[in-house]
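Trainee: With the sequence up front, the predicted model follows.
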Amino acid sequence: MDTLSGVLKSVRLEGAVFLDAEFTAPWSMRGKYGMTSVKQQLAGAEHVVLFHFLTQGACRVRLAEGGDVIEVVAGDLILFPQDDRHLMGSDLHLAPLEADSLIDAATAVAADPEFVRIRHGGGGAATRFVCGYLACSRSLCRPLLEALPRVLRIPIGDGQASTLLRELLRVGVRESSASRPGAQSTLAKLAELMFVEALRRYVETLPPEVHGWLAALRDVQIGRALALLHEAPERGWTVDDLAREVALSRSLLATRFASLVGESPMQYLMRWRLALAARALRSGGDAISRVAERSGYETEAAFSRAFKREFGLPPSAWRKAPA
């Protein structure tokens, strides 16, 4: 299994598509995931990645606080990995409408409050898009989230896999609009598939000189090393063991791993084990001593010290704290 698939399988993404929107020029909207209806569905989520997929027309996008304006056309997927407030519109100089108010108003009269339709604008050229989200554990997604820009445009309009996703998405939106049984489950899976496809395309377009976790996936040996650590974090790994598995010398593995990923293999493994421990503490009832043992610590005290350094709270307080 490739590293990206391994991480995404581990984080247990919860995806959904919740909005079918059509805006006609001129228009401008300010949004974030946190609409009332979506908050209710994500009460326990630690982190949310919001996305918009344009199915028709074009618009402009930028972060609400400023920055570069991104031109978006039909077939483009826009991701906000850090859930930043952002602007979208035909003219970003217009005073923006708040997406929260539009969506909450539409939800109040929708036949299915988990999937709503919006029609708004000045009557000019139409832009249509669907919006969705992926909820995940922030601790488990840390390597991925830190490797992505705050706003990311990914064209997924070409290729057989992308064409299939687009067609399935359109079918899912039609079924949801008609309140057909099973449509929400279909859209949830499509949101996850679209996210994976988008990330694969992004990795393929990274310049050769770029470093970071996603860039490391393209390196045959370092990508394999990451995959091994994710597949068997409970194993008593050493740098020598890992080097033998990926057919590199110990020194070369250590140097290339640190250069690409930004930390040593053993530091990465420690943080991944602690991330898994953080999820286990929130989702399960195992004793802290048992979680510590699975995380590779000989004593609960040593585990607690390491956990607090990583997350700012001791394990017992983390377990009780809200997401």
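Mentor: Arrived safely. Not measured: the values here are computed from a predicted model.
Trainee: drop to CA atoms for contacts and neighbour counts, all remaining ones
Mentor: Fine.
Trainee: now the strands for this protein?
Mentor: Assigned by DSSP state E, the chain shows strands spanning 14-24, 28-31, 47-56, 58-63, 70-73, 76-80, 86-89, 97-98, 116-121, 126-136, 152-155.
Trainee: Show me what the first one is packed against.
Mentor: In this case it means strand 14-24. In this structure, strand 14-24 packs against strand 116-121, strand 126-136, helix 183-205, with contacts taken as 3 or more CA pairs under 8 Å, 6 or more residues apart in numbering; DSSP states H and E.
Trainee: and the longest one, how far out from the chain's middle?
Mentor: Going by CA atoms, centre = their mean, to the nearest Å, the spacing between the C-alpha centre of helix 183-205 and its chain's C-alpha centre is 10 Å.
Trainee: again, but for stretch 102-117
Mentor: Between the centre of stretch 102-117 and the centre of its host chain there is 24 Å, according to CA atoms, centre = their mean.
Trainee: So which residues make contact with it?
Mentor: Stretch 102-117 is contacted by residues 17-21, 35-38, 118, 176-177, 179 when judged by CA atoms under 8 Å, 6 or more residues apart in numbering.
Trainee: So among the residues you listed, which ones count as buried?
Mentor: Listed as buried from the contacts of stretch 102-117 are 17-21, 37-38, 176-177; burial here means 16 or more other CA atoms under 10 Å.
Trainee: take a look at this one as well, against the first:
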Amino acid sequence: MPASHCVPPAHPSPDPLTQALQCFRLQGTLYCQSELSAPWGIEVPRMDGVMVFLVVTQGHCWLEVEGHPPQALQQGSLTLIPHGSPHRFLSALGTSTVPLDALPIQQVTELFETVRYGGGGAVVKAMYGVVRFDHLLAKRLVSQLPAVLQMDAAETEQDLWLHSTLRYIAQEAAVPKPGSETVVTRLADILVVQAIRAWLASAPLREKGWLAALSDERVGRAMALMHQSPQTLWTVDRLAKAVGMSRSAFSTRFSALTGQGPLAYLTEWRMQLARAWLSTSGQPIAHMSGELGYQSEAAFSRAFKQHYGMAPGSFRRHEAQQPGQAARACVPVA
């Protein structure tokens, strides 16, 4: 099974949002431990397809994301920039900046780097990470997040996980021991998922859209079934029966929430899977057709060409000819 398809556990959660979070496996993760002394400012370009996160372990600084007001980042804070938007980190508002690629970076391992930079004043320490998501459900969920997601450690029972995890990361980073890199990176992975969970719990309810549909008791269950088993020969009747609704009521509610019919959503999901599999795996197209619920390679090829404008084989060859992404994505900051 290609990596882009999240394989559900033996007993998948009935909660579709939990199912989506179960597919959050961070890929291409790169971490940078930074120590900066005022004055300093760093300008980070757009990084498509990645999520950036920043954990401030000492001091405070400022974040400016294109199109949004400046935000103060305090010690013990966790900030996500889910869409790789251009941004700047500053010791103080108005400080001049240098480009990302001008920083003196020391590569410790393939996945871990350090940087020391600045004018010799007050010190800010932080861990910065850049992560990618290979699974389609994770990518879809990330696309629903705001441009900036910030959490501050607080001495409340609800936020104890954030405070204790940030404190542990700071301890490990301050006095490295055997295995510290592994500990820090795993904790950072958990922080990202926990931050998204906390945002989902506090986000205002939406009347329409993918998150609203996924949160709906019955429509969400139908979506989860399609996500889990794209190879099943789903019909509107079969989906409606599976979630305990009449065909007409189910179809009407699904369309009202998502803006498309159940089978149109299923086709789109299958095509997204197909695109990801063709880009990352070498499995035969005939086998892929069956995994996506098509009874023949010809039927799958027709559907793919109608959706993307080229046959699956042509798309695979086109993707193989594309230059590889630069492996280095770390942005060492505050």
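Mentor: Good, I have the coordinates. What you are looking at is a predicted structure, and each value in this text was computed from that prediction instead of being measured.
Trainee: Report the TM-score for the pair.
Mentor: In this superposition the chains share a TM-score of 0.79, using TM-score structural alignment, normalised by the length of the first structure; 304 aligned residues with a CA RMSD of 3.1 Å.
Trainee: For Arg166 of the first structure, state which of the contacts of stretch 102-117 of the first structure is nearest.
Mentor: Of all these, Val17 has the smallest distance to Arg166 of the first structure: 13.0 Å, by CA to CA.
Trainee: Number of residues surrounding the closest residue to that closest one other than its chain neighbours?
Mentor: Distances taken as CA to CA, 6 or more residues apart in numbering place Gly132 nearest to Val17 of the first structure, at 3.9 Å, with adjacent residues excluded. Gly132 of the first structure: 25 surrounding residues under other CA atoms under 10 Å.
Trainee: quick one: what's aligned to Gly132 of the first structure in the second structure?
Mentor: When the structures are aligned by TM-score structural alignment, the residue of the second structure matched to Gly132 of the first structure is Gly129.
Trainee: Repeat that for Arg271 of the first structure.
Mentor: In the second structure, Arg271 of the first structure lines up with Glu268, judged by TM-score structural alignment.
Trainee: how near is the residue nearest to Val17 of the first structure to Glu192 of the first structure?
Mentor: Using CA to CA, to the nearest Å, Gly132 of the first structure is found at 10 Å from Glu192 of the first structure.
Trainee: Name the residues contacting each of those two.
Mentor: Counting by CA under 8 Å, 6+ apart, the residues touching both Gly132 of the first structure and Glu192 are Gly15.
Trainee: List the contacts of the counterpart of Leu200 of the second structure in the first structure.
Mentor: With TM-score structural alignment defining the correspondence, Leu200 of the second structure maps onto Val203 in the first structure. The contact partners of Val203 of the first structure, taken as CA under 8 Å, 6+ apart, are 214-215, 218.
Trainee: Can you flag which of the residues you listed belong to helices?
Mentor: Among those, DSSP state H puts 214-215 in helices.
Trainee: ok, the match of Arg271 of the first structure to His227 of the second structure distance?
Mentor: Glu268 of the second structure sits at a distance of 11 Å from His227 of the second structure (criterion: CA to CA).
Trainee: Which one of the contacts of Val203 of the first structure sits in the busiest neighbourhood?
Mentor: If you rank those by neighbour count (other CA under 10 Å), Leu214 sits at the top with 26 neighbours.
Trainee: ok, for the corresponding residue of the second structure for that one, nearest residue in space, not its chain neighbours?
Mentor: Under the alignment (TM-score structural alignment), Leu214 of the first structure pairs with Leu211 of the second structure. Sequence neighbours aside, Gln144 is the residue nearest to Leu211 of the second structure in space, at 7.3 Å (criterion: CA to CA, 6+ apart).
Trainee: Aligned against the first structure, show me the partner of that neighbour.
Mentor: Structural correspondence for Gln144 of the second structure with respect to the first structure (TM-score structural alignment): Ala147.
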